[in-house]
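Trainee: sequence and predicted structure, then a few things I'm wondering about:
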Amino acid sequence: MPEQERGLSYREMACIAEELLEKTHEDEVLLAGEFAALPDDLRRDLLVSDFFNAYQTYFYYFKQSPGDLERERLILQPASALVQGVMITERELIEIVFRVEDDLPIMSVSDGDQVLVNYRGPDAYARALHFIDEAL
């Protein structure tokens, strides 16, 4: 079966990820540029893989750091956790959970029991923060 049909193996993806990290010296700006240059399917797979952390994926989508504490939280989580979601920040018992679905960043605002609102796209985090500020 041709490689395009079967996809890349774990080992092949690991080699690509290692090359990207070495080439960019793990600099998030350079890494985001490298992600953008990848074929769509490969980029989608890598952005939610164990080869990168959630912050590197966050930076690719939003092109800025969310803040020091939030950055540290994201660095400690593998990008693969973004399929389910990673809590990025919390204010007054309301939390923002970052996840990736269909190659789109989603910020879910939750009260801990239920999702109050979802925001998608490059301004999703700013809109989620604004929602919380307005609600408090």
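Mentor: In hand now; what should we look at? Predicted model only: the values in this text are computed from it and were never measured.
Trainee: CA atoms for contacts and neighbours, from now on please.
Mentor: Noted.
Trainee: do a quick rundown of the helices in this protein.
Mentor: Under the criterion DSSP state H, helices of the chain are mapped to 3-6, 10-24, 28-37, 40-47, 54-62, 68-75, 124-135.
Trainee: which one of those lies nearest to Q84?
Mentor: helix 54-62 (11.7 Å; CA to CA).
Trainee: now do the closest one: which elements does it pack against?
Mentor: Judged by 3 or more CA pairs under 8 Å, 6 or more residues apart in numbering; DSSP states H and E, helix 54-62 is in contact with helix 28-37, helix 68-75.
Trainee: mind putting the ones you listed in CSV, distance to I88 included?
Mentor: Putting the helices and strands packed on helix 54-62 into CSV (distance: least, CA to CA, whole Å) gives the following:
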stretch, distance to I88
helix 28-37, 18
helix 68-75, 5
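Trainee: how about the ones you listed in JSON lines, adding mean neighbour count and distance to R99?
Mentor: Below are these laid out as JSON lines (neighbours: other CA atoms under 10 Å; distance: least, CA to CA, whole Å):
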{"stretch": "helix 28-37", "mean neighbour count": "16", "distance to R99": "17"}
{"stretch": "helix 68-75", "mean neighbour count": "16", "distance to R99": "11"}
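Trainee: those helices: which one's closest to Y60?
Mentor: When the helices and strands packed on helix 54-62 are compared by CA to CA, helix 28-37 sits nearest Y60, at 4.6 Å.
Trainee: structure B:
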Amino acid sequence: MTDYLELAKLADQILSVAEEDPEKLLGILDDLNPDIRKELINSDFLNAYQVFYYFFRTEPKEIIEDRLLLEPATSAFSEKGILIYEYDILEIFFKISGCTPEIYISDGDTIYKRLTGKDAYKEMLDYLDKGDFL
């Protein structure tokens, strides 16, 4: 495990070089030692948007981006995850389970769909477009 202060210094350097460009940040994270990358992703040195972009490698809808920017990365590792979108009566959450990104769709009582992996966000959009849950 990397010393907290060293990890903070590394995060500052990375974010300075990335200049708020998610593609630059993605390239830097991809080049890191996997253990250090995992520590950064599991820390609050990154925000949830940066972690979302790292896993899904796509820009989310603007309202989702706005919500993720306000959350620390560790929120995605909580049991429930982060509420990223509301669609009709449904709530869409983003979370990380272990090292796997997940999107799930719920009405608060029932989970209608649980999608995992790098294509989960795109699959969620397709699922909502089809309207199979209604």
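Mentor: Happy to help now that I have it. Predicted model, so just to flag it, every value in this text is computed and none were measured.
Trainee: TM-score of the superposition?
Mentor: TM-score of the superposed chains, computed with TM-score structural alignment, normalised by the length of the second structure, equals 0.90; 130 aligned residues with a CA RMSD of 1.3 Å.
Trainee: next, the distance between the ends of stretch 43-62 of the first structure.
Mentor: 15 Å (CA to CA, to the nearest Å).
Trainee: what stretch of the second structure does it fall on?
Mentor: Here stretch 43-62 of the first structure aligns to the second structure at residues 37-56, judged by TM-score structural alignment.
Trainee: got it, and stretch 104-115 of the first structure?
Mentor: Counting by TM-score structural alignment, stretch 104-115 of the first structure sits on residues 100-111 of the second structure.
Trainee: next up, the contacts around L25 of the second structure.
Mentor: Contacts for L25 of the second structure (CA atoms under 8 Å, 6 or more residues apart in numbering) come out as I14, L15, A18.
Trainee: ditto for A73 of the second structure
Mentor: By CA under 8 Å, 6+ apart, A73 of the second structure lies in contact with I41, N42, S43, D44, F45, L46, N47, A48, Y49, Q50, V51.
Trainee: tell me which residue of the first structure matches up with it.
Mentor: A73 of the second structure maps onto A79 in the first structure, by TM-score structural alignment.
Trainee: same check on L125 of the second structure?
Mentor: Using TM-score structural alignment, the partner of L125 of the second structure in the first structure is L129.
Trainee: its match: what's it in contact with?
Mentor: Neighbours of L129 of the first structure in contact, by CA under 8 Å, 6+ apart: none.
Trainee: coming back round to it: check the offset of the match of stretch 104-115 of the first structure from the chain's centre.
Mentor: Distance of stretch 100-111 of the second structure from the chain centroid (CA atoms, centre = their mean, to the nearest Å) equals 14 Å.
Trainee: ditto for stretch 1-15 of the second structure
Mentor: Centroid separation between stretch 1-15 of the second structure and its chain, computed with CA atoms, centre = their mean, is 20 Å.
Trainee: how about stretch 59-70 of the second structure?
Mentor: A distance of 10 Å separates the centroid of the chain from that of stretch 59-70 of the second structure, by CA atoms, centre = their mean.
Trainee: same thing with stretch 63-72 of the second structure?
Mentor: That offset, for stretch 63-72 of the second structure, works out to 9 Å (CA atoms, centre = their mean).
Trainee: what about the residue nearest to T116 of the second structure when sequence neighbours are not counted, how many neighbours?
Mentor: With CA to CA, 6 or more residues apart in numbering as the criterion, T116 of the second structure has its nearest non-adjacent residue at 4.4 Å, and that residue is E102. Residues near E102 of the second structure, counting by other CA atoms under 10 Å, number 23.
Trainee: just checking, E102 of the second structure touches L115?
Mentor: Yes - the pair E102 of the second structure and L115 passes the contact test of CA atoms under 8 Å, sitting 5.6 Å apart.
Trainee: got the contact list for the most centrally placed residue in the second structure?
Mentor: Residue closest to the average C-alpha location in the second structure (CA atoms, centre = their mean): F52, at 2.4 Å. Taking CA under 8 Å, 6+ apart, we find F52 of the second structure in contact with L68.
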